[in-house]
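Chemist: Starting from these lines, generate the structure:
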Amino acid sequence: MLLITLNRPNANAIECSTSQELYEAFLSFEEDAELRVAILTGSGQRFFSAGWDLKAAADGEAIDADHGPGGFAGLTEYFSRTKPVIAAVNGMAVGGGFELALACDLIVAAEHAKFFLPEVQIGITPDSGGVFRLPRRVPHAIAMELMLTGRSLVAPEAEQWGLVNRVVAADRLLEEAWELAERICAGAPLAQRAIKELVGGGEALDVEDAFRLQRSGALPHYSRMLKSMDAQEGANAFAEGRPPVWKGY
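Modeler: Alright, predicted model coming up:
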């Protein structure tokens, strides 16, 4: 497991160079065969991330500046990754900070965490994934309200709408994230990559077309999982009454 901490006092705001550094961290995680799960958090307890660094913008960084191959924050457009990332939201997730959390697979939030997309109040849109991901994660009307008004979503309400997996006391945030990561690591790695591939590929399809995609042979991680030793190991371990030993092949 890998812990990635965004540490840019005082608000963990993100500009181009930070986006590129984060992408390199996520890329290294993806390419390291020994690492199964990454946890992303912010330093301090006030901000997970304030999003786009408006000071950098005032100094001339363009609104459409190149943030690198992973998009804003190194993750919002990193579509080819195959391993799960948990956001441990330790405070306010504002604008691009909220979009960064949405780009993760799971979210654990501190009790005092808040999520909001205030872009409309400064004349722009949440176009680092917020407009696409938020309506898929919460009811349409709630997503539209949050984006059109910029109001904040407190952690208990975020949990109510199914946006976050856990809400915990601030002093237990990383402990809870690690426990969730350990539970993920107990599963078969190839099966988990196949799940991410199937979910991503089938998300925009109806169920019938999603099954066609699954059976098409066009999903390499799913096909690899079906033919893997791990797929047989699961059945063997069950029959023998022992925990499975995953090999990743």
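Chemist: From now on I want contacts and neighbour counts done on CA atoms only, so please keep to that.
Modeler: Noted.
Chemist: show me where this protein has helices.
Modeler: 16-31, 54-58, 96-103, 130-137, 140-149, 155-160, 173-185, 189-202, 207-215, 220-226, 229-240 (DSSP state H).
Chemist: Contact partners for the residue nearest the centre of the chain?
Modeler: Geometric centre of the chain, nearest residue: residue 104, 0.3 Å, by CA atoms, centre = their mean. Listed by CA atoms under 8 Å, 6 or more residues apart in numbering, the contact partners of residue 104 are 75, 84-87.
Chemist: Another for comparison:
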Amino acid sequence: MSAPGLRVERDEKTGVVVLTLDRPSRHNAIDLDTAAQLTASWREFRYDDSVRAIVLTGSGDRAFCTGIDRGAEVPQPPSPYSIDDPLLAIGPKANDLWKPVIAAVNGMACGGAFYLLGEAEFLVADERATFFDPHTTYGMVSAYESIAMAQRMPFGEVARMSLLGTAERMSAARAHAIGLVSEVVPDGGALAAAVECARTVAGYPPGAVEGTVRAVWAAKEAARTQALAHAPHLVALGNLPPEQQAGLFGGRGGEFRLR
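Modeler: Predicted coordinates for the structure are as follows:
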């Protein structure tokens, strides 16, 4: 089910699917069509017994994903108690998919990319990969992203990354040292390394694999659910108006707009 913005490649023999964000000219920023395609893909995989493991990556060699595209226009309800976030449903767990997902991070991963990375089982990264969260720099609250990373990183590291914004980028080596990334490989090797892991896992009985995935997530589910319940209100209260956010962007490229 490949479409502009998202490429799907299946290996019928092994049961491994490679899902590639395919907008390299936009640093694989996610527009609304791509967001819808991601949701549809995860839901399709739920019902397809031939899919046993998924590798998620980005096209090109500059970025894994840089969040939502600045050009995306997201209508908002008039109620101050409601916020429509098009990225909330782009991850596998948000779509009740408990087949293993391995992320191959091949460059920049920032902002809204953490909606995806936060719902992968583990990450493999090229040496050139970097991780950062630009929200505060541009007058926006890092809520969903910080909550996702708090499930995978030490508290101080999450706070440092989310508060320093664009002033600091975490290297792949540092991400590995703190446990965010499970393996760092030479540049250009993340996809192959992730696929090799996926093939191994896909060769095991699927019931045992999916049950194990579910058990691992159950260990932190309560805290994550409680934290996410606060996110919409924090975003609504803390975000600058869109016109002021745009002023902080200074008219630069669209790949770092997150909401």
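Chemist: Once they're superposed, tell me the TM-score.
Modeler: Comparison of the two superposed chains (TM-score structural alignment, normalised by the length of structure 1) gives a TM-score of 0.74, and 199 aligned residues with a CA RMSD of 2.1 Å.
Chemist: quick one: what's aligned to the residue nearest to the centre of structure 1 in structure 2?
Modeler: Using TM-score structural alignment, the partner of residue 104 of structure 1 in structure 2 is residue 120.
Chemist: swap in residue 197 of structure 1?
Modeler: In structure 2, the residue matched to residue 197 of structure 1 (TM-score structural alignment) is residue 214.
Chemist: Next: residue 52 of structure 1.
Modeler: Per TM-score structural alignment, residue 52 of structure 1 is aligned with residue 68.
Chemist: And for the aligned residue in structure 2 for residue 86 of structure 1, nearest residue in space, chain neighbours not counted?
Modeler: Under the alignment by TM-score structural alignment, residue 86 of structure 1 pairs with residue 102 in structure 2. Nearest non-adjacent residue to residue 102 of structure 2, counting by CA to CA, 6 or more residues apart in numbering: residue 55, 4.8 Å away.
Chemist: okay, now the one you found: neighbour count?
Modeler: 25 (other CA atoms under 10 Å).
Chemist: what do you get for the one 3 residues further on?
Modeler: As a burial measure, the neighbour count of residue 58 of structure 2 was computed by other CA under 10 Å and equals 29.
Chemist: The one 10 residues further on now?
Modeler: Around residue 68 of structure 2 there are 27 other residues, counting by other CA under 10 Å.
Chemist: distance of it from residue 113 of structure 2?
Modeler: 8 Å (CA to CA, to the nearest Å).
Chemist: now do residue 99 of structure 2
Modeler: 20 Å.
Chemist: Return the closest of the contacts of residue 104 of structure 1 with respect to residue 10 of structure 1.
Modeler: For the contacts of residue 104 of structure 1, the closest approach to residue 10 of structure 1 (CA to CA) belongs to residue 87, at 19.2 Å.
Chemist: what does residue 54 of structure 2 align to in structure 1?
Modeler: Aligned partner of residue 54 of structure 2 by TM-score structural alignment: residue 38.
Chemist: Hmm, residue 114 of structure 1 is touching residue 153, no?
Modeler: Yes - the pair residue 114 of structure 1 / residue 153 is scored as a contact, 5.5 Å apart, by CA atoms under 8 Å.
Chemist: higher neighbour count, those two?
Modeler: residue 114 (25 against 18).
Chemist: show me what contacts the counterpart of the more buried one in structure 2?
Modeler: Matched by TM-score structural alignment, residue 114 of structure 1 corresponds to residue 130 in structure 2. For residue 130 of structure 2, the contact set (CA under 8 Å, 6+ apart) comprises 107-109, 169-172.
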